[in-house]
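Asker: kindly generate the corresponding structure for this input.
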Amino acid sequence: MSDLRKKWITRPLLNLIRKVLPPISDTEREAMEAGEVWWDAQLLSGKPDWEQLLSMGPPKLTDEEQAFLDGPVEELCRMVDDWKISFETHDLPEEVWDFIKKERFFGIIIPKEYGGLGFSPTAHAEIVTKISTRSTTVGVTVMVPNSLGPGELLMAHGTEEQKDYYLPRLADGSEIPCFGLTSPEAGSDAASMVDRGVVCYGEYKGEKTLGMRVNWHKRYITLGPVATILGLAFKLYDPDRILGDEEELGITVALVPTDTEGVTIGQRHLAALQAFMNGPNWGKDVFVPMEWVIGGRENVGRGWHMLMSALAAGRGISLPSLSTGGAKMAARTTGAYARIREQFSIPIGKFEGVQRRLAEIAGIAYVLDSAHKATTRALDEGLKPAVISAIMKAHATNGLRQAVNDAMDIHAGKAVIDGPLNYLGNVYRAVPVAITVEGANILTRSLMIFGQGAIRCHPYLLDEMMAAENDDEEAGVDTLDKLLPKHIWFQIKTFLRGVFHGWTVGLFASSPRGVGKAAKYYRQLNRYSAILTLTTEVALLTLGGELKRKEMISARLGDVLSELYLLSCTLKRFKDDGSPKEDRPLLEFAMRAGLHNIEVSLLEVFQNFPIRFVGQLLHFFTMPWGHSIHTASDRQSRACADLLMTPSDTRDRLTRGVFLGNPGDGVDLVEQAFSKVCDTEEARDKMKRGGIRMFSRKTVDEALEKKLISEEEADRLGEAADAVDMAIQVDHFEFDELAGNRK
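Answerer: Purely as a prediction, here's the structure:
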């Protein structure tokens, strides 16, 4: 029976798969195999095991990590003048550079035995988050050496000699690292780089040495202008077959001191008016000894695998931390400003148009912080979830853009006039940089998240593709024959589950125990997990390799997977916090917004499915009633807005980790005014009842004269009025300061 099945079913199917699927390049295979699957695989199983996620508990810091946050991180934030760095010196002050090195900020992830701090991914993320609420320039400067760079690559792949020499020097700042990957010809498609090395013999330390003659041109290299050691990626060739029978050896990564003969460090790029060090570099006929390859000779040609593995973890920390910090800072300051700034004698936060924007900022901050915490918790466990890291990078930076745009709109003129008092301008300018680097969001969304996720997270697909790629046809047939019955049974269960939950609108989907009123949201995530899994199976079955080229369809399916992940993390965070009733408006707003986005994406997939009849069937079987979940109501929006404009544990929980400013700077002035306005609300109401609606020093004196308030209340109201006046001010400059040499 088995032989007959192989002859009449499995072998023809294998041949069909080989025809349908496009060939998989080595770089594509390494990218797909990089990192690991985690909760993303559960979401694409159609029936997530919630215990796997919820049992992890919240992330925790050790006493040492918390002390570092409360000590050196806080002190670093106090030292920073972001306006001066960005618009006057265009560099960190020397004392800040020295402090960063002295306190080993460049060695956050380097183990203690090598002189680093040896902190967890959670601590790493919290450090970058807090610094980024003070200065994106300092945040980027600290995060880059601790993410994709020589330190992480050395720890994972370096020889013992390389680790012993470089890691202590990286940890104490004796060496400043950068990583050269992007070139003018190859941005997001880094595997297409033309930077080239040729295996040869050369002279090193006066002796004939086996090495490589390398030529390159790199750009957009963060810390490049000040780096002393360059992690360099290039394609290596061996035309003389010195190392073996192959001429094309693949992408290789080496450590090259920047003072090596032939290396040129270029001038600086100015990245969207951000002052962090960034610039190009070149190498012309640079001789690189083989011992400079990270991991030595045996890692020649394994550079792409090394980079993808490192990116699978680092991409889930650095830019999501910066984005989370920016969104939380926007939430805290915008809520305060909306409370103290009045128009028509009422706080602008009482206008419903503003309230909706405030609610959206609060929802974004809540979701990003939740996903940030869950992702770093997984990294604490040693996982390297590649697809989830891509989700976090793309959606955290997009979320930051929306939150900051809304914050700018609410602040209006306060935010568009630059100067030391403007605490949003630099975050706003940093958004395009965050969205562009570590994989442009457009391509990450349309090519990577679902394209990689559908294959990596599927229980059988990757093995089936590898069977089709196997040069040994009989081995491929045997592998496929074992997988085929399992895959068919998986498809049957997926179809039944997707149709049932679609027609019953998830009412009978399961939910974990002990989640209270949040159970309805777990049921909806189970419902849409089932529908996404069914849609994925149908898309792969009907479109095959063509799905890879249908980027708009892939992007929408990736959006569904991403929203499922973000909302899962939001539910986990709510439970980890003890399901506080006070936080429920944030949960309601975030869940409704995300579920609505899922429905929109799925309906657009069905509407635009390349095989129209198949799209109609998917719509009929999985979402026959169309939209069933709407975004948050006006009442829920008002509740979220009020949370940002009212002192509470919920507001503090949401914005924990935001640096609240030095005395007299923009954030501090808004914080002080907010506190004073809230403390004097009762006295202010007395003024209103007496017919005095305007709020200023003059009207306070008028209220005292009319005996509407006591002298003690007048003093406090006067202080509040002065604080508000200071907080809403914007900067102005002498003409010559801005005109330069103009006469």
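Asker: CA only for contacts and neighbour counts going forward, please
Answerer: Fine.
Asker: could I get the full set of helices for the stretch 351-500 of the chain?
Answerer: For the stretch 351-500 of the chain, helices defined by DSSP state H, counting those that start in this stretch occupy the ranges 352-380, 386-411, 413-416, 425-436, 441-443, 449-456, 461-469, 473-503.
Asker: list the helices and strands the first one packs on?
Answerer: Packed against helix 352-380 by the contact rule (3 or more CA pairs under 8 Å, 6 or more residues apart in numbering; DSSP states H and E) you find helix 121-134, helix 318-340, helix 386-411, helix 551-576, helix 584-608, helix 634-645, helix 649-654.
Asker: ok, now with 6 Å
Answerer: Applying 3 or more CA pairs under 6 Å, 6 or more residues apart in numbering; DSSP states H and E, one finds that helix 352-380 makes contact with helix 121-134, helix 318-340, helix 551-576, helix 634-645.
Asker: TSV for the helices of the stretch 351-500 of the chain, including distance to Glu152 and mean neighbour count?
Answerer: Formatted as TSV, these follow (distance: least, CA to CA, whole Å; neighbours: other CA atoms under 10 Å):
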stretch	distance to Glu152	mean neighbour count
helix 352-380	14	25
helix 386-411	16	25
helix 413-416	38	17
helix 425-436	21	20
helix 441-443	23	17
helix 449-456	23	23
helix 461-469	28	19
helix 473-503	36	18
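Asker: so which of these gets nearest Arg697?
Answerer: Closest to Arg697 of those, according to CA to CA: helix 413-416, at 21.1 Å.
Asker: I'd like the structure of this one too, to check against the first:
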Amino acid sequence: MMAKTRGTAPLTLFAVDTLIDPQDAAIRDTVRKFVTDRIRPRIEDWYEAGEIPARELARELGELGVLGMHLDGYGCAGTSATAYGLACMELEAVDSGLRSLVSVQGSLAMFAIWKHGSEEQKQQWLPRMATGEAIGCFGLTEPDAGSNPAGMRTRAVRDGDDWILNGTKMWITNGSVADVAVVWAQTDEGICGFVVPTDTPGFSAPPIRRKLSLRASVTSELVLDGVRLPQSAILPVVRGLSGPLSCLNEARFGIVFGALGAARDCLEATIAYAQEREIFDKPLAAFQLTQAKLADMSLELGKGMLLALHTGRLKDQGALEPHQISLGKLNNVREALAIARECRTVLGAAGITLDYPVLRHANNLESVLTYEGTSEVHQLVLGRALTGQSAFRAGV
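Answerer: Now for the predicted structure:
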């Protein structure tokens, strides 16, 4: 038997740590230790069962300080965007469902209230959401309005001093465990956001079952049947699609980093397997075709990481454009999924079991590829930036 050797970690090839601020790296390392100690030993069972202890996790993640970590005030840490991205990477290295919980809480529900809400709404919800005491969800997508949010059918109408909401939202992360939902609806004044306590009569959130992806995540339908809200429930600062789209850009930014965490975990697990697995009297890692696959995957992972760090720097400088977020999500999710699939080929039959993370990550990334904007949508965003011509419906 040949002596086993230790290789270089994929991102070490790119000297990535030399590009990261020490404070941001310290936050990354803290999150990595937490998820390694507390979440990784349990994630396979949660995924297999299709259940996750969301409330317990939210409180622990609140104690860790990652819920709304990139926001200022109201109990939020006010970290750099890059630190938030690196945290997303470590969360998704364990499972995309874990990153989704944090992303929907901080970058969608909390950000919507922080950016567009009244001071009363901020004081009421943000401190409790930052600690994980309260969980939020974000109601935009509908059964017939995914990539075209302007086509939403959920409607809010005035009734005296109140609003009455009717409609259905679909594929809502955290919905069944949420204490508050940020719901977007058509009104006579345009698209508006509403802060909806989930114990309001007429609100329900049945969970979506039989998922083959994001199984370690709460995914729900939201049903609004005559939900009556006071005027104070409306997000006062924004009207139109710019409101929900601003929140989606926050979440997409986290995915630029997060998807690389899933890819890195697949690649590291595959390299370790290939070094241990012997075939034809030598390690699988010693074969040329295996090394070619590992080299190509490491190259794409490293290029994606450099893109993510550049995107983070632009965001920290206040210079990041929405189409640049689309560029990062399009490339990094697409390449992460390709890496997960290629890793499965190296593991052979072992790759289809939960003993290794690669097919779990691949299944999750199939969802990440299409949520927060499909690849096709992001291609068209880039096409519009390149040509000045919109391929979307007029007005979108």
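Asker: which of the helices and strands packed on helix 352-380 of the first structure sits most buried?
Answerer: helix 318-340 (a mean of 29; mean count of other CA atoms under 10 Å).
Asker: and Arg128 of the second structure, what does it touch?
Answerer: Ala134 (CA atoms under 6 Å, 6 or more residues apart in numbering).
Asker: helix or strand for it, which one?
Answerer: helix 119-131 (DSSP states H and E).
Asker: matching residues in the first structure for that helix?
Answerer: Aligned using TM-score structural alignment, helix 119-131 of the second structure spans residues 160-172 in the first structure.
Asker: again with stretch 200-207 of the second structure
Answerer: Taking TM-score structural alignment, stretch 200-207 of the second structure hits residues 260-267 over in the first structure.
Asker: contact partners of that stretch?
Answerer: Contacts of stretch 260-267 of the first structure (CA under 6 Å, 6+ apart): 279-284, 286.
Asker: let's see 10 Å
Answerer: By CA atoms under 10 Å, 6 or more residues apart in numbering, the residues outside stretch 260-267 of the first structure that reach it are 214-219, 224-230, 256-259, 277-288.
Asker: show me just the buried residues among these.
Answerer: With neighbours counted by 16 or more other CA atoms under 10 Å, the contacts of stretch 260-267 of the first structure contain buried members at 214-219, 224-230, 256-258, 277-283, 285-288.
Asker: restricted to strands, list the residues you listed.
Answerer: The strands in this structure, assigned by DSSP state E, contain 214-219, 229-230, 256-257, 278-283, 285-288 from those.
Asker: now the helices and strands packed on helix 352-380 of the first structure in a markdown table, with distance to Met392 of the first structure?
Answerer: Converted to a markdown table, these look like this (distance: least, CA to CA, whole Å):
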| stretch | distance to Met392 of the first structure |
| --- | --- |
| helix 121-134 | 13 |
| helix 318-340 | 6 |
| helix 551-576 | 8 |
| helix 634-645 | 24 |
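Asker: which one of those lies closest to Asp668 of the first structure?
Answerer: helix 318-340 (9.5 Å).
Asker: now that closest one, how far from the centre of its chain.
Answerer: Relative to the chain's own centre, helix 318-340 of the first structure is displaced by 15 Å; criterion: CA atoms, centre = their mean, to the nearest Å.
Asker: give the other helices and strands that whichever helix or strand comes after that helix contacts.
Answerer: Next along the chain after helix 318-340 of the first structure, taking DSSP H and E as the criterion, comes strand 342-343. Judged by 3 or more CA pairs under 10 Å, 6 or more residues apart in numbering; DSSP states H and E, strand 342-343 of the first structure is in contact with no other helix or strand.
Asker: mean shift of the helix or strand following strand 342-343 of the first structure relative to the second structure?
Answerer: For strand 342-343 of the first structure, the following helix or strand on the C-terminal side (DSSP H and E) is strand 346-347. Strand 346-347 of the first structure differs from its equivalent in the second structure by a mean of 2.3 Å after superposition (mean CA distance after the TM-score superposition for the first structure).
Asker: what range does strand 346-347 of the first structure cover in the second structure?
Answerer: Under TM-score structural alignment, strand 346-347 of the first structure corresponds to residues 282-283 of the second structure.
Asker: from memory Thr133 of the first structure sits against Arg78, does it?
Answerer: No: taking contacts as CA atoms under 10 Å, Thr133 of the first structure lies outside contact range of Arg78: 11.7 Å.
Asker: can you list contacts of stretch 46-53 of the second structure?
Answerer: Applying CA under 10 Å, 6+ apart, the set of residues contacting stretch 46-53 of the second structure is 39, 42-45, 95, 97-98, 177, 209-218, 354, 360.
Asker: pull out the buried positions in it.
Answerer: 47, 50, 52.
Asker: narrow the residues you listed to those in helices?
Answerer: Judged by DSSP state H, the subset of the buried residues of stretch 46-53 of the second structure located in helices is Tyr47.
Asker: quick check, nearest of the buried residues of stretch 46-53 of the second structure to Gly146 of the second structure?
Answerer: Closest approach between the buried residues of stretch 46-53 of the second structure and Gly146 of the second structure, by CA to CA: Gly50, at 24.0 Å.
Asker: pretty sure Phe276 of the first structure contacts Asn426?
Answerer: No: counting by CA under 10 Å, Phe276 of the first structure does not reach Asn426; the two are 11.9 Å apart.
Asker: so what sits against both of the two?
Answerer: Common neighbours of Phe276 of the first structure and Asn426 (CA under 10 Å, 6+ apart) are 86, 136-137.
Asker: all strands for the stretch 51-200 of the first structure, in order.
Answerer: 177-180, 196-204 (DSSP state E, counting those that start in this stretch).
Asker: out of those, which comes closest to Asn608 of the first structure?
Answerer: Of all these, strand 177-180 sits nearest to Asn608 of the first structure, with 40.1 Å by CA to CA.
Asker: and the closest one, which residues are buried?
Answerer: Residues of strand 177-180 of the first structure classed as buried by neighbour count (16+ other CA under 10 Å): 177-180.
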